[in-house]
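>>> Give me a 3D structure for the following:
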Amino acid sequence: MRTKPVFLVIDDNQIDQFIMTQLFKKVLNVTEINLANNGKEGIKWICDNRNKIENPLIILLDIQMPIMNGLKFLEEYDTLGDDLKRDTQIFMLSSSLDIDEIQNIRSNKYVADFLSKPISINEFNDRLMCCN
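Presented below is the predicted three-dimensional model:
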């Protein structure tokens, strides 16, 4: 039996955080959801918690955020040790429809997939299943 993943939502929009948290709990039966308001908080959470958690980590990462945006997060994430990056999938979130930005995101070796906001929980579940 596969262990349930731990989720980390990195998004500065508290409404999006609330909606994703509720959807994940109710529709996907997710039990552990952690929140970070920007990429810097997300990196700190990973550094403080990843080695304490044996379960897979699923990160939902917004692109446009203050302090550290999603693209800068990916640059900083690249510098982390492999022990912190083990068994982790990153899904990028954006309301952007810029084709160049989407292709740039999809070509990043750490990004499992790109999801448009507002997130469709069924679409996310389908993509999550195909990536596991």
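>>> For the rest of this, base every contact and every neighbour count on C-alpha atoms.
OK.
>>> Quick one: distance of stretch 70-89 to the chain centre.
The chain centre lies 11 Å from the centre of stretch 70-89; the measure is CA atoms, centre = their mean, to the nearest Å.
>>> tell me the contacts of the residue nearest to Thr88 when sequence neighbours are not counted?
Nearest residue to Thr88 in three dimensions, chain neighbours excluded: Leu57, at 4.7 Å (CA to CA, 6 or more residues apart in numbering). Listed by CA atoms under 8 Å, 6 or more residues apart in numbering, the contact set of Leu57 reads Pro5, Val6, Phe7, Leu8, Asp87, Thr88, Gln89.
>>> another one to check against the first:
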Amino acid sequence: MNKLTNILLVDDDPIANYVNKTLLEKIDGVEQVTTAPNGKVALQLLEQQTSPNNTPDLILLDINMPVMNGIEFMQAYKELAIEGKETIKVIILTTSNHPRDLACFTDLPIAGFLNKPLTSGKISGLLDEHFPA
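Have a look, this model is predicted:
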């Protein structure tokens, strides 16, 4: 796995954020994990903090959130003009594998889906798949 400098975790559940952030920080090769409670805050973080030296490598995105959900975030993200966006992998975190739920993301720039809850095995598999050495 290549070293990841920044992961953006977008989820409205503070307990899930704490657990997931702790899991991600324990992985050798991950420098920073930033959290956002909804898609709107995540977009603001991307617009304000993204630079050539500070682009998230990975966004882990929940679907169901208040203010701006995962689908609305991805629609806005698709239009977002930030440097290095083409290198960011977006993975949708979900509790549903129902085709109807996943079809909403068909024309959006996502790299895949991952079922909740996150585990170290799921994270390792994700990182090996999308960020091979």
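>>> now what about the TM-score between them?
The pair, once superposed, lands on a TM-score of 0.86 when counted by TM-score structural alignment, normalised by the length of the first structure; 131 aligned residues with a CA RMSD of 2.1 Å.
>>> how about the strands of the second structure, start to end?
Along the second structure, counting by DSSP state E, strands occupy 7-10, 33-36, 58-62, 89-94, 112-115.
>>> Going by neighbour count, which residues of stretch 33-53 of the second structure are buried?
Buried residues in stretch 33-53 of the second structure, defined by neighbour count with 16 or more other CA atoms under 10 Å: Val33, Thr35, Ala36, Pro37, Asn38, Gly39, Lys40, Val41, Ala42, Leu43, Leu46, Thr50.
>>> The third one contacts Pro14, doesn't it?
So that's Ala36 of the second structure. No - under the criterion of CA atoms under 8 Å, Ala36 of the second structure makes no contact with Pro14, lying 9.5 Å away.
>>> tell me, what's touching those two both at once?
By CA under 8 Å, 6+ apart, no residue touches both Ala36 of the second structure and Pro14.
>>> helices or strands up against the lengthiest helix in the second structure?
Taking DSSP state H as the criterion, the second structure has its longest helix at helix 14-26. Applying 3 or more CA pairs under 8 Å, 6 or more residues apart in numbering; DSSP states H and E, one finds that helix 14-26 of the second structure makes contact with strand 7-10, strand 33-36, helix 120-130.
>>> Not counting its own residues, what contacts it?
9-11, 30-33, 35, 37, 118-120, 123.
>>> mean deviation of that helix from the first structure?
For helix 14-26 of the second structure, the mean deviation from the first structure after alignment is 0.7 Å (mean CA distance after the TM-score superposition for the first structure).
>>> can you give me the angle that helix makes with helix 120-130?
Relative orientation of helix 14-26 of the second structure versus helix 120-130 (axes from the mean of the first three to the mean of the last three CA atoms, to 10 degrees): 60 degrees.
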